[in-house]
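>>> Below are the sequence and a predicted model for it; my questions follow.
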Amino acid sequence: MKNDLPEIAALEGLLREQRAAYLRAPYPSWDQRAAHLKALRDVLLDNRDALADAMHADFGNRAKEEILLAEFLLVKEEVDGALRHGRRWMTAQPRATNKWLLPARAKIVPQPLGVVGIIVPWNYPVLLAAGPLISALTAGNRAIVKMSELTPRTSMLFEQLIAQTFARDHIAVVNGDATLAAAFSAQPFDHLLFTGSTKVGHDVMRAAAGHLTPVTLELGGKSPAIVGPNARFDHAVDSIIAGKTLNAGQTCIAPDYVLVPRGKEQAFIERARVRMARLYPDFTHNRDYTSIISPRHFARLQRLADEAREQGAQLHALTDSMADASTRRFPLVAVTQAPDASTLMQEEIFGPLLPVVPYDSIDDAIRYVNARPRPLSLYLYEEDKAAIARVTRETIAGGMCVNETLMHLACESLPFGGVGASGMGAYHGYEGFVTFSKMKPVFTQARFNARGLIAPPYGKRVRALLALMMRH
């Protein structure tokens, strides 16, 4: 791609620089990879206070404790897991051969892909930059990271820290607006990972197709929470509210709507109010609740709520406070009787609005979920083992939690990714290593082998061997 814009020209030059460096040293040893991982962990953890302060300023308000728990702790655990297992992951894996190929040998040899691109969203800027980067480094790659323009302070500090820690031809961070992001998607990376909305995911995939660049798309969608007939009801409500209010619902795996047994809607709302009072006492002055990232995002949430009300939905405030545009604080609101055709029920909410939808049987709940695009996450609250098995087997989602929300993302041994409209591909743990590797199949023929027995000219011997080989 050729472009006269200085930022895009610099990006293209950076990619050429990294690819040349990769070709000079295409297969870093485990000791080198481990050193890179430790350097990344150390620079992020050593500067966590400064990064948290930058993130707080970018959001308008975001509690440092939430940032440390939801971003830095997960980064640390991901690095530590890679350090425990990475040497084994990069070892060649022997594979069996069928009897007709013996005494040949087969194996899988993991190889670094080369230079990978990572596009980072604004909602968890450190976690969603470092997480894919950890997988890429463990696999032995070089990387260019595009940060979000909606978190300018965090993005700039992250760029500075990476530049102080890594050579430019190894890991580099670029910052810029949507024009740079579009150009970034169109570069001939060896792999491109994008985290963001489904709408933008379409654009990224189209741009990457120009070079047949393989993509991992971490998108979103409407992740359901099902409160089963035999759930511990209060626990279910408490857990859902905690998951929904983390980062004020600005989380791709936040529960987007809740399915409850018909007649339990009011009980859900009442318990949710109790839970909100415990999580965020004196809500108007509470500093633990995150602000909405920008005036545009705040206005969108207000519009979703207003449109739903105009279409017949009932809005139930779960705190005594009103949404405040000046501080971009938007308290959690439960919504009942929202029409299926409303924008609230069609688009990913990505904020503190929570539709509560009644169902008559677990069959109805399963059908409701399956009638919609496949979600990034599914949360089931249920004690009956048969019901848990049914929902697990009969629904498809990027990931699932039973009697919990969000925590599958924190389990570094589990792959994280979507399915269908919620994304493709996965990273974290071994699956992240595989995503950023070429798992090369290698077949080694023995010096003495039977290959010549089936070579032309064909005749009675070959026909007899074929008859023997094809027996079933």
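Thanks, I have it.

>>> going forward, measure contacts and count neighbours with C-alpha atoms only.
Fine.

>>> Any buried residues in stretch 418-429, and which?
418-419, 421-429 (16 or more other Cα atoms under 10 Å).

>>> so which of the residues you listed comes closest to Arg372?
Ala421 (9.9 Å; Cα to Cα).

>>> Hmm, the closest one is touching Ser377, no?
No. The criterion here is Cα atoms under 8 Å, and Ala421 misses it with Ser377 at 11.9 Å.

>>> Could you identify the most distant pair in the buried residues of stretch 418-429?
Greatest spatial distance among these (Cα to Cα): Ala421 and Gly429, at 23.1 Å.

>>> List the ones among the buried residues of stretch 418-429 that fall in helices.
Gly429 (DSSP state H).

>>> Show me what the helix or strand where Arg88 lies is packed against.
Here Arg88 sits within helix 73-89, counting by DSSP states H and E. With contacts defined as 3 or more Cα pairs under 8 Å, 6 or more residues apart in numbering; DSSP states H and E, the packing partners of helix 73-89 are helix 30-46, helix 127-138, helix 429-435.

>>> Second structure for comparison follows:
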Amino acid sequence: MTEFVEALKQSHIAMYGDIKGNADYTSLVDDVQHQRFNELLEDAKQKGATITQCLPDGEGRKTPLYVATNLNPNMRICQEEIFGPLLPVHGYRDIDDVIEYITERPRPLACYLFSHDKELREHVLEQTHSGGVTINDWGWHVLNHSVPFGGVGNSGIGNYHGEEGFRELSHARSVLQMRGWFPIQLFSPPYGTWVQKLVVRVFVGKPDLSLNKRS
């Protein structure tokens, strides 16, 4: 766990360096979200999480990446969408522990699986549900507009992008035009006319009453 957090921190530093005045680094969307983000962070600290700040604070709402470890289910960051640069990290010893953790909770919008082990990848994909999957990266299934994107279960219903999006965001209206020559009267009462009986005999056939006889 310690090695992972340190590697993640160094990658963040290598990508952005100082985020102050860095045009490649965005800010939280508004003051309300900035306040909520800080509340989530403080809630995790108060409930025992270990928080690693990967870079110094930027100006305004520019917030560096935080990594949270030593988590418990009572923390808000384990229950709510975060929408900010805060990554909760749960440790595991066996991949089936990960699968159990996922399946015990509402179905996620996405699954990002990092592994070059084909059997392990297939095992995870077969045993879990999610809106979409990107393997050995994140988010690319969303950016690819030729494949459907959407959630499943609590993470959403339906897909969009490409043809799937056209079908999802439109309504196919059925229009049936009856032709003048169509014998609609055959489907209207009174029933039992000789014409109706003939049609039933031709298209349905004579019923086999032998099945109703007792042996």
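Ah, there it is. Computed from a predicted structure; not experimentally measured.

>>> And the TM-score between these chains?
In this superposition the chains share a TM-score of 0.80, using TM-score structural alignment, normalised by the length of the second structure; 193 aligned residues with a Cα RMSD of 2.8 Å.

>>> picking up where we left off before, from the buried residues of stretch 418-429 of the first structure, which is closest to Glu265 of the first structure?
Here the nearest of those to Glu265 of the first structure, counting by Cα to Cα, is Ser422; it sits at 27.5 Å.

>>> quick one, what contacts the aligned residue in the second structure for the closest one?
Aligned by TM-score structural alignment, Ser422 of the first structure pairs with Ser155 of the second structure. Contacts for Ser155 of the second structure (Cα atoms under 8 Å, 6 or more residues apart in numbering) come out as 106-109, 131.

>>> Among those residues, which lie within strands?
Using DSSP state E, no member of the contacts of Ser155 of the second structure falls within strands.

>>> Mind checking which of the residues you listed are buried?
Buried among the contacts of Ser155 of the second structure (16+ other Cα under 10 Å): 107-109, 131.

>>> Just put those in JSON lines and tack on distance to Leu71 of the second structure.
Below are these laid out as JSON lines (distance: Cα to Cα, whole Å):
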{"residue": "Arg107", "distance to Leu71 of the second structure": "20"}
{"residue": "Pro108", "distance to Leu71 of the second structure": "19"}
{"residue": "Leu109", "distance to Leu71 of the second structure": "21"}
{"residue": "Gly131", "distance to Leu71 of the second structure": "25"}
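
>>> Of those residues, just say which sits nearest to Ala14 of the second structure.
Among these, Leu109 lies closest to Ala14 of the second structure (Cα to Cα), at 28.9 Å.

>>> Assign His145 of the second structure to helix, strand or coil.
Taken by DSSP: H, G, I helix; E, B strand; the rest coil, the conformation at His145 of the second structure corresponds to coil.

>>> Burial check on it, number of neighbours?
15 (other Cα atoms under 10 Å).

>>> Please tell me how far the residue positioned nearest the centre of the first structure sits from Gln337 of the first structure.
With distances taken as Cα atoms, centre = their mean, Glu218 lies nearest the centre of the first structure, 4.5 Å away. As for Glu218 of the first structure, its distance to Gln337 of the first structure is 30 Å (criterion: Cα to Cα, to the nearest Å).

>>> cool, and Val173 of the first structure?
On the measure of Cα to Cα, Val173 of the first structure and Gln337 of the first structure end up 46 Å apart.

>>> quick one on the thing from earlier: which of the contacts of Ser155 of the second structure lies closest to Val89 of the second structure?
Of the contacts of Ser155 of the second structure, the one sitting nearest to Val89 of the second structure (Cα to Cα) turns out to be Pro108, at 15.9 Å.

>>> corresponding residues in the second structure for stretch 335-346 of the first structure?
Going by TM-score structural alignment, stretch 335-346 of the first structure sits over residues 68-79 in the second structure.

>>> what do you get for stretch 183-196 of the first structure?
Under TM-score structural alignment, there's no match for stretch 183-196 of the first structure.

>>> the strands in the second structure, which residues?
For the second structure, the strands defined by DSSP E cover 50-53, 66-69, 86-88, 110-113, 132-135.

>>> Need the winner for burial among those.
strand 66-69 (a mean of 20; mean count of other Cα atoms under 10 Å).

>>> which outside residues touch that strand?
Counting by Cα under 8 Å, 6+ apart, 5, 44, 49-54, 85-90 sit against strand 66-69 of the second structure.

>>> and the two most separated of these?
For those, and using Cα to Cα, no pair is farther apart than Cys54 and His90, which are 17.8 Å apart.

>>> that older thread, and of the buried residues of stretch 418-429 of the first structure, the nearest to Gln32 of the first structure?
For those, the nearest to Gln32 of the first structure is Gly429 (18.5 Å; Cα to Cα).

>>> wait, what's in contact with that closest one?
78, 81-82, 135, 412-415.

>>> try 10 Å this time
Taking Cα atoms under 10 Å, 6 or more residues apart in numbering, we find Gly429 of the first structure in contact with 78-79, 81-82, 85-86, 89, 131, 134-135, 138, 411-416.

>>> again with Glu42 of the second structure
36, 49, 51, 75-76.

>>> So which of those belong to helices?
Those of the contacts of Glu42 of the second structure lying in helices (DSSP H): Arg36.

>>> start to end distance for stretch 151-170 of the second structure?
With Cα to Cα, one end of stretch 151-170 of the second structure sits 18 Å from the other.

>>> Likewise for stretch 93-111 of the first structure?
Using Cα to Cα, first and last residues of stretch 93-111 of the first structure are 12 Å apart.
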